[in-house]
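> Got a sequence here, can you build the structure:
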Amino acid sequence: MTYVVTDNCIGCKYTDCVEVCPVDCFYEGENALVIHPDECIDCGVCEPECPADAIRPDTEPDMEKWVAFNLKYSELWPVIYTKKDPLPDAEKRDGETGKLDTIFSEAPGEGG
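As a prediction, the model looks like this:
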């Protein structure tokens, strides 16, 4: 099992999760985070830290696409291990549906 970030992170980018990760397996995009599935040690400490409930175990139904998504972008974006402020519209975007198709950016974040 591994944990992955799903579409509810898009447009929010809360980083409470990166601060507790013992292996620094989070990667930062312009408006989302991902977890490298091969680096995640399945400890689960990040899941309850996410205010947007965007971190899910890959054992849930229909997670294959999110495992592939997380793997792809974790290989393109810089690692993030320091908590940062969420995006300005995070509270408004939390729970919004369809964000992958409407506002997702493939651009990397700053990392760090």
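> can we go C-alpha only for contacts and neighbour counts from here?
Will do.
> Kindly confirm my reading that residue 101 is in a strand.
No - Residue 101 sits outside any strand when classified using DSSP: H, G, I helix; E, B strand; the rest coil, being helix.
> I have a second one here; can you model it like the first so I can compare?
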Amino acid sequence: MTYIVNDSCIACKYTDCVEVCPVDCFYEGENMLVIHPDECIDCGVCEPECPADAIRPDTEPDMEKWVEFNRKYSLEWPVIITKKDPLPGAEEMDGKPGKMELFSEKPGEGG
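Just a heads-up that it's a prediction; the model follows:
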């Protein structure tokens, strides 16, 4: 099992999860985070830390696409280990449907 970040993270990018991760497997894009599925040790400490409920186990239905999505962008984006402020407007975007149209492939700053 591994954990993934889904589209609920887009336009919010809460980073509470990165501080509790014991293996630093989070990677930062311009407007979301991903988890490298091969680096995740399945400890689950990050899942309850996400205010947007964007971190899910890959054992849930239809998660294969999210495992590959997280794998792809974790290879392109920088690692993030330090908590940062959420994106402006994160509270308003939290829980909104259809956020994939807002997704940016651009890397974040990492750190």
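> which residues in structure 1 form strands?
Assigned by DSSP state E, structure 1 shows strands spanning 3-5, 26-28, 33-35, 55-57.
> From what I see, residue 42 of structure 2 and residue 22 are in contact.
No - Residue 42 of structure 2 lies out of contact with residue 22 (CA atoms under 8 Å); the separation is 10.4 Å.
> coming back round to it: and among the strands of structure 1, the most buried is which?
For those, average neighbour numbers computed from mean count of other CA atoms under 10 Å are highest in strand 33-35, which has a mean of 31.
> for that one, packing partners?
strand 3-5, strand 26-28, helix 64-74 (3 or more CA pairs under 8 Å, 6 or more residues apart in numbering; DSSP states H and E).
> what about the strands of structure 1, which gets the closest to residue 49 of structure 1?
When the strands of structure 1 are compared by CA to CA, strand 55-57 sits nearest residue 49 of structure 1, at 9.0 Å.
> what packs against the closest one?
With contacts taken as 3+ CA pairs under 8 Å, 6+ apart, strand 55-57 of structure 1 sits against strand 3-5.
> Centre of the chain to the strand it packs on, how far?
Averaged C-alpha coordinates place strand 3-5 of structure 1 at 6 Å from its chain's average position (CA atoms, centre = their mean, to the nearest Å).
> got it, and stretch 9-23 of structure 1?
For stretch 9-23 of structure 1, the separation from the chain centroid amounts to 6 Å (computed by CA atoms, centre = their mean).
> ok, now stretch 104-112 of structure 1?
Put simply, stretch 104-112 of structure 1 sits 11 Å off its chain's centre (CA atoms, centre = their mean).
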